[in-house]
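Colleague: Here you go, sequence then predicted model.
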Amino acid sequence: MKRGADSQAVDIISEEREEGEMSAGRGSALRRGWRRLLLLGLSLLLLPYLLIILYLIDFIHPVSTLMLRDLVLLRGYDRQWVEFDDIAPVLVQSVMMSEDGRFCSHGGVDWVQMQSVVEEALDGGQTRGASTIPMQTVKNLYLWNGRSFVRKGMEVPLAIAADFVWSKRRMMEIYLNVAEWGDGIYGVEAAARHHFGVSAAKLSRRQAALLAVSLPNPIDRNAGKPGRGLKRLASVIERRASRSRDYITCLYD
């Protein structure tokens, strides 16, 4: 009788040990899973910064997240990369004066403009954008459309890093080659040919201004078929671009 009780006790201890080992195994697997997820998350966060360094190389032509989306959806897109020196200066001037007049003087983020926007928002005023060209460039390359604090929180350090690593000419070259100018139309060369039937090098001042003012909403703002409001905005940018000599010193000697 005693031998049977001892055997039963051994069986119970063995079962408990097996359950403990199984529980420890599950815990170990769970920890490994969390570590992998953490490493994956860190890799995704670091990847854009590594690509910023890679994109220093002139012959590498980056694509935007919207281009990748179009490829995944099998829609395709039109983009013809063009070097900075083959873009009409009037287009560069117009985009700067429309999108980021302090492009040459800030380090990726216009903190003066940002502070003004925050103060207006805190006072209950209507919110407006404070995105610089570097911020828009990294958003196009690595992030997504739509307003959110998460995206903005990722956008700011990326913009600062890109502005630190790239020259202003390289920044502008990348921006003008990944910006969206219509459904499936990316980059200034494709935009110039699609809307006006000319190359980016042959854009007139008026055409450049129309392309510049269509950037904030290129799907609804058609540079090739502008409405009255778009024409009025283009006239303002034309005048500003013609007086932009002191603002573009970082791009043209």
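Modeller: Looks like it came in fine.
Colleague: Please make it C-alpha for all contacts and neighbour counts, starting now.
Modeller: Will do.
Colleague: how distant is whichever helix in the chain runs longest from the center of its chain?
Modeller: In the chain, assigned by DSSP state H, the helix with the most residues is helix 2-54. Distance, stretch centre to chain centre, for helix 2-54: 38 Å (C-alpha atoms, centre = their mean, to the nearest Å).
Colleague: Go ahead and flag the most central residue of the protein.
Modeller: residue 139 (1.5 Å; C-alpha atoms, centre = their mean).
Colleague: Can you tell me the element that residue falls in?
Modeller: According to DSSP states H and E, residue 139 maps onto helix 133-142.
Colleague: For that helix, which helices and strands make contact with it?
Modeller: With contacts defined as 3 or more C-alpha pairs under 8 Å, 6 or more residues apart in numbering; DSSP states H and E, helix 133-142 has these neighbours: helix 65-72, helix 149-165, helix 168-178.
Colleague: And the first one, what's buried?
Modeller: Of the residues in helix 65-72, those with enough neighbours to count as buried (16 or more other C-alpha atoms under 10 Å) are 65, 66, 67.
Colleague: try this one next to it:
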Amino acid sequence: MRRWARKIRRWLWRALFGATALVLVWIAAYAVLPVPTTPYILSERARLGSVERDWAPMDEISIHLARAAVAAEDANFCRHWGFDMTAIRDAIAQGAARGGSTISQQTVKNAFLWHGRSWLRKALEATLTPVVELIWPKRRVLEVYLNVAEFAPGVFGAEAAARHHFGISAADLNPRQAALLAAVLPNPQQRNASAPSNAVSARARAIADGAATIRADGRDVCFAN
């Protein structure tokens, strides 16, 4: 009986080490290769029948959109290691009124995990985020985020979003258009960048101001060339 117990423990450890190695290889591969798809994109393709998506390298995405996304979702992106403790404390203090997830956490969720509020997903997100931050440069984190984020129902990534909403490439987005795209995050099912409500327009103006601020104070240093 003890021998079987030892064998089971040994196989469990081997399975754990094997799974860990595979995840590390997966993360390392995505550090250099375009992310082909994500669990959420697959689920939306199955639900809608098709999705709009074209991978665009960071050099082909307007710096205005990069700054706008950071201003909208994670102003201290360049200053943290994956978790913004100040934002987390504020989120706890304010309850459900706001979220504390960083762009790094959202990238991990979007690229590797599923959507939802389960404790398992949150635990995996918390485990993988510092690993991604360790292996990927900040610029790569933002590049992947901008390529897998949803900007309208079934429209994923900056290139598809720019063409869908404005009929231009992601490289040609101006500050206003970039702010409007960032304003639909993280609720693209109910917000529209090309036909914005008054609330979305107001949010876009605030985001544009925030983007100008992070440019002025150097909080874009990790991704702006």
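Modeller: Noted; the coordinates are in hand. Not measured: the values here are computed from a predicted model.
Colleague: Now do the helix holding residue 139 of structure 1: which range of structure 2 does it align onto?
Modeller: Mapped onto structure 2 using TM-score structural alignment, helix 133-142 of structure 1 spans residues 103-112.
Colleague: any idea how far the residue nearest to the centre of structure 1 lies from residue 199 of structure 1?
Modeller: Counting by C-alpha to C-alpha, to the nearest Å, the gap from residue 139 of structure 1 to residue 199 of structure 1 is 26 Å.
Colleague: Could you do residue 40 of structure 1 as well?
Modeller: Here residue 40 of structure 1 is placed at a distance of 42 Å from residue 199 of structure 1 (C-alpha to C-alpha).
Colleague: More neighbours: these two, which one.
Modeller: More neighbours surround residue 199 than the other of residue 40 of structure 1 and residue 199, with 18 against 12 (other C-alpha atoms under 10 Å).
Colleague: burial of the counterpart of residue 144 of structure 2 in structure 1, as a residue count?
Modeller: Using TM-score structural alignment, the equivalent of residue 144 of structure 2 in structure 1 is residue 174. When counting by other C-alpha under 10 Å, one arrives at 27 neighbours for residue 174 of structure 1.
Colleague: which residues does residue 174 of structure 1 contact?
Modeller: Applying C-alpha atoms under 8 Å, 6 or more residues apart in numbering, we find residue 174 of structure 1 in contact with 61, 62, 137.
Colleague: Quickly find the element holding the aligned residue in structure 1 for residue 193 of structure 2.
Modeller: Aligned by TM-score structural alignment, residue 193 of structure 2 pairs with residue 223 of structure 1. For residue 223 of structure 1, there is no helix or strand it lies in under DSSP H and E.
Colleague: What's residue 195 of structure 1 aligned with over in structure 2?
Modeller: By TM-score structural alignment, residue 195 of structure 1 lines up with residue 165.
Colleague: just residue 237 of structure 1 next, same as before
Modeller: So, by TM-score structural alignment, residue 237 of structure 1 is matched to residue 207.
Colleague: Spit out the contact partners of that match.
Modeller: Residues in contact with residue 207 of structure 2 (C-alpha under 8 Å, 6+ apart) are 68, 71, 72, 179, 182, 183.
Colleague: make it 7 Å
Modeller: Counting by C-alpha atoms under 7 Å, 6 or more residues apart in numbering, residue 207 of structure 2 touches 68, 71, 72, 179.
Colleague: before we move on, which element is the third one in?
Modeller: Secondary structure here is read from DSSP H and E; on that basis residue 72 of structure 2 sits in helix 63-73.
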